[in-house]
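Undergrad: sequence and predicted structure, then a few things I'm wondering about:
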Amino acid sequence: MSIKDFLQNVGISNTREIHHNLSAARLVEHALKRGEGQLTSTGALNIKTGKYTGRSPQDRFIVDYPEIHKSINWGKVNRPIDPEVFERIYARLTAYLQNKDLYVFDGFVGADRRYTHSIRFINELPAHNLFVRQLFIRPTEEELNKFIPQFTVISAPYFNAVPEIDNTNSEVFIILDFVKRIVIIGGTHYCGEMKKSIFTAMNYLLPQLNVLPMHCSANVGKDGDVALFFGLSGTGKTTLSADPNRMLIGDDEHGWSEDGVFNFEGGCYAKCINLSREKEPQIYDAIKFGTVLENVVLDDKGNPNYDDDSLTENTRAAYPIDYIPNAVLKGVGGHPKTILFLTADAFGVLPPISKLTKEQAMFHFISGYTSKLAGTERGITEPQATFSSCFGEPFMPMNPVLYAKMLGEKITKHNVNVYLVNTGWSGGPYGIGKRMNLKHTRAMVTAAISGDLENVKYIEHPIFKVLIPMECPNVPTDVLNPINTWSNKEDYNRYAKELANKFYENIKKFSGISDDILEAAPDLI
């Protein structure tokens, strides 16, 4: 089927020129000609996303059909929308796209070809089409010749919803139709909505194939030892997994099948705030021609100022994974040996690293305690303590307990070590304490992955019951136990008890949790 016939089949007709699977260079050329961005001194395309510089979780909906209703975990995260409302918005959207140039990219999600899904992105803007081209898996010529899309994503940033008639919360909408396998996005220029909508779709589809979908980065050592890094945006997934001594499988989204882990994507979407070559050399050097930057401030010579957060703290870089010199280009690896849960603790009371039992791992996976960091969502201006199930609740359409059970089974089957790593605050809560030293965090992560923490002595935290190592290579011992970093020990205990209570209140929301997992919760003293 020709691309024109396909567009007509999905209701898009009378278009102007259809730019199908353009190269990165051509897409950059089109974006510049249309004034969508400017080139930096390193050749990256820098665009501004205007009003919306992060995700809009209140504006994401799933079309509610009888055949999927029982499988969705409906609530504040997964908001239903009637099929009739979806059709009404869809009809206006397709009418809006008439007489416009369109940019189409055909790509894959899922590096393991047994679980790959083909996606066709239809974009109003060439800069957005470049984004998805760099972020998703790019087919070979042979694969393109027989390409049949299983999912279609239509993104039109200049088309707005009308809340009064569309039952939306604002002019922004991200609507996923799992039955028709269509995603429509409008009202926002933030590129990450396209990426995360497909992640959400995979999180619905893969458990039905006995594959655990995960919001995590993954890397592998020379001996084939795979490590997973779970965490919300800004907690360190991309930074900590981009290790020059290990090979990167992927930085954000993976599946875990009976054969091992595989990357969903063909690129990386890294935060840029305070980026430097000294701290993050691989990410820094990946920002070159073909990379899409979002909301980075440039000087009059086109030099990026990564320390400038005047537009947003959520500055981003999207680049193909082969821009990382030691990436696993096939995007697959074996079963993990080590799992690290990354949490940015705004209370400053969790240990910088602690070891978890399987039951504690399942408890903390369901809880997903972290902090929403500035800029990652609309309206977030400073860290806010929150719970995000599976360390990715905004993208998980099914019951978190289902994902946690799958994780627990795999931990047992493959004898995986699990650690909780606090990349947030130490010595006090946000505003008083300091952010964890990245050098120390890297040393602790290295020790966990290498096995250096398997033979050290541990003490149990009196409230959270996690095991704290008494020593760690290249880390001062007084840093390891968090109470030692607080000048006022009574304040520490008060904040720790407050956080323990938040864990307790949060876990009560879930049904179907076994007693052994509940027993792994913090003690309420």
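TA: Done, it's in. Residues are numbered from 1 along each chain as shown.

Undergrad: switch to C-alpha atoms for all contacts and neighbour counts from now on
TA: Fine.

Undergrad: apart from its neighbours in sequence, what residue is nearest Val220?
TA: Distance criterion C-alpha to C-alpha, 6 or more residues apart in numbering; nearest residue to Val220, sequence neighbours excluded, is Val226 at 4.3 Å.

Undergrad: how about Asn210?
TA: Asn210 sits nearest to Ser257 (C-alpha to C-alpha, 6+ apart), 7.0 Å away.

Undergrad: and that neighbour, what does it touch?
TA: Shown in contact with Ser257 (C-alpha atoms under 8 Å, 6 or more residues apart in numbering): 210-212.

Undergrad: so what's Arg88 up against?
TA: By C-alpha under 8 Å, 6+ apart, the residues touching Arg88 are Asp166.

Undergrad: contacts for stretch 138-146, please.
TA: 106-108, 266.

Undergrad: return the distance of that stretch from the chain's centre.
TA: 27 Å (C-alpha atoms, centre = their mean, to the nearest Å).

Undergrad: buried residues in that stretch?
TA: Neighbour-count burial for stretch 138-146 flags Arg138 (criterion: 16 or more other C-alpha atoms under 10 Å).

Undergrad: put this beside the first:
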Amino acid sequence: MSAMKALAPAWRNGLRYTSFSSRARIGAAARKELGKTASLATVSSLGIDKATGITKPSTVYYNLPYPEVFEHETKNEEGESTANGTYCVSTGQFTGRSPKDKYFVKQAPSDKKLDWGKINKGVAPEVYENIYKKAVKHYNENVDKMYVFDGYCGTSPKSRKNVRIITELAWQHHFAKNMFIRPDSEAETAGFEPDFTIINACKVINEDYKDLGLNSDVAVVFNVEENMAVITGTWYGGEMKKGIFSMMNYWLPLDGVMAMHCSANKGKDGDTALFFGLSGTGKTTLSADPERLLIGDDEHGWDDDGIFNFEGGCYAKTINLSRDNEPEIYDAIKRDALLENVIIKENGEPDYTDTSRTENTRVSYPIYHIDNHEPSGMGGHPNSIIFLTCDAFGVLPPVSRLSPGQAMYHYLSGYTAKVAGTERGVTEPTPNFSAGFGAAFLTLHPTLYADLLQHKLDRHGTQCFLINTGWTGGGYGVGKRMSIKATRACVNAVLDGSINKASFTPDPVFGFDVPTELPGVPTKVLIPRDAWSDKKSYDTTRTKLAGMFKDNYTKFVKPGVTNYTSFGPK
């Protein structure tokens, strides 16, 4: 049985701390902080009382150094330590984000800018006030100590935002410290003024949610005008990370700065590349290149100075993780990293193959745990942008070159395909379209991001490519998965520019340019139709997929926004 068994009260998420001798092993970065003691503050010294109404917690722990965070987590019995000193917690009932419970307050002037719909759902100001008051009351009546993280979202001094995260759990403070950008010194936060504050009241349950018109007793509510968000009913740390990302997607484009759900890396000569892609397409794997510096693995901005990471850490999936398949991530899981929902064996070792709690097991860690990271978190204007798709229909080529208009069409489509073959009676792949390769976080109309991206492509001469990491020679169940060797060859050809020396032929349906020869990629694989033994079946499947693209794109066509339909399949 796992050491992470339910031995503590329910409010502790059923966890108990187990001590291992390796607890004393502290990484180099943490050792630098050993001389510091826990930073104590008060709600009044930080201005929290006036800004939020939270007045009662007698102790406020402020921007704790990593060793102190670890001590608090263990003393509070919030989780358990693994054999190498990594801390591990359970996020309880919610092991992922709860998108149906995310709301924005519907009020002027943001109500004229937000793209209302299934993703950005509105609530009345009085509903927000109800939830906000519950959170404040909880802190004032039930919380003796709380944790406050002040830091930044964005490595670019010009475009970053000051963020404040208020939590009552030390591990959530740990998560914020990992994922956001940590101030370099205590002096840097003197007189800190947050641009946005999140009050994480995860223990508050909205039992009157039906009267409030909410989806469930969970609520994650953003008040754009008040620069405040309240989280209730869910312990999942990713709500804080993606909540600020959603706000960056609101603020930055209005100032002409692109916000992107992508990874980024940097070559030895300073050339920068971006990798867009939904889950399972290889975004993290392909951007983690030992020959290039990692700028960041998930969220980035693009301002007049170039690319910049929003975050100070990484948040990676750990399902089936091994040193062989993901050495950089595997070796990053050490003291100061934070595991979520991973089963810990009796010997203190994580079992990354055990999905009994969830398949969405995760780890967050400061980005300096990756040896070949870019310390500045910034890069120049990108030379190349790669859109990654896992096409389980086996229609798309392993690599294709996009015109600026085609790039906007595929950016808005955000296509990949989920393999449904594991379900009884289901043999066909399921298409998944997500605008911007991250529709859940786009707060403005998707075409506004596309217009801004096209402007930047034109200004900086950035080339865009579509790379298929999915199937070739047939769809799922008939063909085979694209080899990682071939995919790496495509990526390398894009990054070193050699792909532009190839001969290209236009795809007769999708219109993008497909190379006819490329070192490291079999010729018949480059032209997907040639890889299929049944050419008629390929033509039928390609027509079917093209129709799916066209049907999906109709939702972006409305008065007052740019129409990129002509750059899609014919």
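TA: Done, it's in. Since the structure is predicted, the reported quantities are computational estimates derived from the model, not experimental observations.

Undergrad: re the thing from before, what's the neighbour count on the counterpart of the residue nearest to Val220 of the first structure in the second structure?
TA: Residue pairing (TM-score structural alignment): Val226 of the first structure is matched to Thr272 of the second structure. Per other C-alpha atoms under 10 Å, the neighbour tally for Thr272 of the second structure reads 25.

Undergrad: one more: Glu126 of the second structure?
TA: 11.

Undergrad: so the helix or strand where Ile122 of the first structure lies corresponds to what in the second structure?
TA: With elements taken from DSSP states H and E, the one containing Ile122 of the first structure is strand 117-123. Mapping strand 117-123 of the first structure onto the second structure (TM-score structural alignment) gives residues 161-167.

Undergrad: quick one, whatever helix or strand comes next after the strand holding Ile122 of the first structure and strand 117-123 angle?
TA: Per DSSP H and E, the first helix or strand lying C-terminal to strand 117-123 of the first structure is helix 126-135. Going by axes from the mean of the first three to the mean of the last three C-alpha atoms, to 10 degrees, helix 126-135 of the first structure is angled at 160 degrees with respect to strand 117-123.

Undergrad: helix 126-135 of the first structure vs the second structure, mean deviation?
TA: Compared with the second structure after fitting, helix 126-135 of the first structure deviates on average by 0.7 Å (mean C-alpha distance after the TM-score superposition for the first structure).

Undergrad: Glu80 is in contact with Gly348 of the second structure, correct?
TA: No: counting by C-alpha atoms under 8 Å, Gly348 of the second structure stays clear of Glu80, with 9.1 Å between them.

Undergrad: so when I look at Ala504 of the first structure, I'm seeing a strand, right?
TA: One thing to correct before we go on: residue 504 of the first structure is Tyr, not Ala. No: assigned with DSSP: H, G, I helix; E, B strand; the rest coil, Tyr504 of the first structure falls outside any strand and is helix.

Undergrad: run a quick neighbour tally on the alignment partner in the second structure of it.
TA: In the second structure, the residue paired with Tyr504 of the first structure according to TM-score structural alignment is Lys550. Lys550 of the second structure: 15 surrounding residues under other C-alpha under 10 Å.

Undergrad: circling back to that earlier point, so which of the contacts of stretch 138-146 of the first structure are in helices?
TA: Per DSSP state H, helices hold no members of these.

Undergrad: if any of those residues are buried, give me the PyMOL selection for them.
TA: Provided next is the PyMOL selection string for whichever of the contacts of stretch 138-146 of the first structure are buried by 16+ other C-alpha under 10 Å:
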select buried, resi 106+107+108+266
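
Undergrad: pick out the most distant pair among the contacts of stretch 138-146 of the first structure.
TA: Asp106 and Gly266 (12.8 Å; C-alpha to C-alpha).
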